[in-house]
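J.: model this:
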Amino acid sequence: MSDRVCSRAGCRAGAEWQVVWRNPRIHAADRRKIWAACAEHVDYLRDYLAARDFPVEVLAFDVEAPA
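T.: Predicted structure coming up:
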């Protein structure tokens, strides 16, 4: 297991993905939050945020998240 753990509740799997998002109602355009995601939960986490109309982007951990 990697040092990064999936952010999905109850999941302890190693994370391979960064789910980069922000809530435009409370976060400035330059503020980003990052959830870690395993391969099993990356789609779930992305879809959860997208359903709330939050800007969301999925990146592999070998790619640096936007500043």
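J.: can we go C-alpha only for contacts and neighbour counts from here?
T.: Noted.
J.: so what's the residue nearest the centre of the chain up against?
T.: Closest residue to the average C-alpha location of the chain: Val19 at 1.9 Å, with Cα atoms, centre = their mean. Residues near Val19 by Cα atoms under 8 Å, 6 or more residues apart in numbering: Ile34, Trp35, Ala36, Ala37, Val42, Leu45, Arg46, Val56, Glu57, Val58, Leu59.
J.: I have a second one here; can you model it like the first so I can compare?
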Amino acid sequence: MNLTNLSGPTPPSPTTPQCSAKGCRADAVWVLAWNNPKLHTPERRKTWLACDEHRESLSQFLGVRGFLKDVVTLAEWESAERQD
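T.: The predicted structure follows:
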């Protein structure tokens, strides 16, 4: 018996970025840029991706903690990344 791959084939990675909300696999539309000031330097930005449905709840989660720095569309974020 071959036990090397009991879990089956590795699923393909998504071709478009997906929402970061738990269990959601919708295409991302928004980038939530955040920073935990206890862990990160002020200029560092970590990101979560959000679909339209989860943008508000993910923003609230980060905002209540004082972590949320910016919310922009994925297209704007990618455009700014190309310019850097």
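J.: Surely Cys6 of the first structure touches Ala37?
T.: Yes - using Cα atoms under 8 Å, Cys6 of the first structure is in contact with Ala37, at 4.4 Å.
J.: list residues touching both of the two?
T.: The contact sets of Cys6 of the first structure and Ala37 overlap at Gly14, Ala15 (Cα under 8 Å, 6+ apart).
J.: between the two, who's got more neighbours?
T.: Taking other Cα atoms under 10 Å, Cys6 of the first structure and Ala37 do not tie; Ala37 has more neighbours (29 against 25).
J.: what about that one, distance to Arg8 of the first structure?
T.: 7 Å (Cα to Cα, to the nearest Å).
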